[in-house]
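Asks: Sequence and computational prediction follow.
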Amino acid sequence: MDWNQIEGKWTQLQGDIKKQWGALTDDDLAKIDGDRDKFVGKLQERYGKAQADIEDEIRLWMANSRLDEH
């Protein structure tokens, strides 16, 4: 899966995203609207982690996600 797929299915993936990162609100997800930079920034803000750590988490989540289920 690549980010273009995630961006294209952002609305369908919001439930999965909230399961993974429960500190994100519906409002956060609406504002992010599939933008990777906004997503990384909001995760940094909510979790207080370094950008590299957030990027690693996103890569792992992407590797384990199955877009064909959505």
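Replies: On my side now, so go ahead.
Asks: going forward, measure contacts and count neighbours with C-alpha atoms only.
Replies: Fine.
Asks: max-length helix in the protein?
Replies: Among all segments of the chain classified by DSSP state H, the helix with the greatest residue count is helix 51-64.
Asks: Tell me which other helices or strands that helix touches.
Replies: Contacts of helix 51-64 with other secondary structure elements, assessed using 3 or more Cα pairs under 8 Å, 6 or more residues apart in numbering; DSSP states H and E, are made with helix 36-47.
Asks: let's bring in a second model and compare:
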Amino acid sequence: MNWDVIQGKWKQVKGSVKEKWGDLTDDELDQIDGNKDKLSGKLQEKYGWAKDDADRQIDDHFRDRTY
């Protein structure tokens, strides 16, 4: 998935992100604003994952989605 597309459609996308990673708050999702690095950082912080694990989770989540 192209992150420019995700960033441009973040308001629609963040619902699926919230559903997948429910520990993220609405405020955090607003701060992330479609930025993959910020999302990765928040997932590392909330779930205690290494950067590679967070990036893999993100890639897996967005791989087959169309927005």
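Replies: Nice, I can see it. Remember, predicted model here, so these are calculated numbers, not experimental data.
Asks: rewinding a little: superposed on the second structure, what's the mean shift for the longest helix of the first structure?
Replies: Following superposition, helix 51-64 of the first structure is found to deviate from the second structure by 0.8 Å on average (mean Cα distance after the TM-score superposition for the first structure).
Asks: Contacts for that helix next, please.
Replies: Residues outside helix 51-64 of the first structure that contact it (Cα atoms under 8 Å, 6 or more residues apart in numbering): 1, 2, 20, 40, 41, 43, 44.
Asks: Also stretch 6-18 of the second structure?
Replies: With Cα under 8 Å, 6+ apart as the test, stretch 6-18 of the second structure has contacts from 24, 25, 29, 33, 34, 35, 67.
Asks: The longest helix of the first structure: which residues count as buried?
Replies: Residues of helix 51-64 of the first structure classed as buried by neighbour count (16 or more other Cα atoms under 10 Å): 54, 55, 58.
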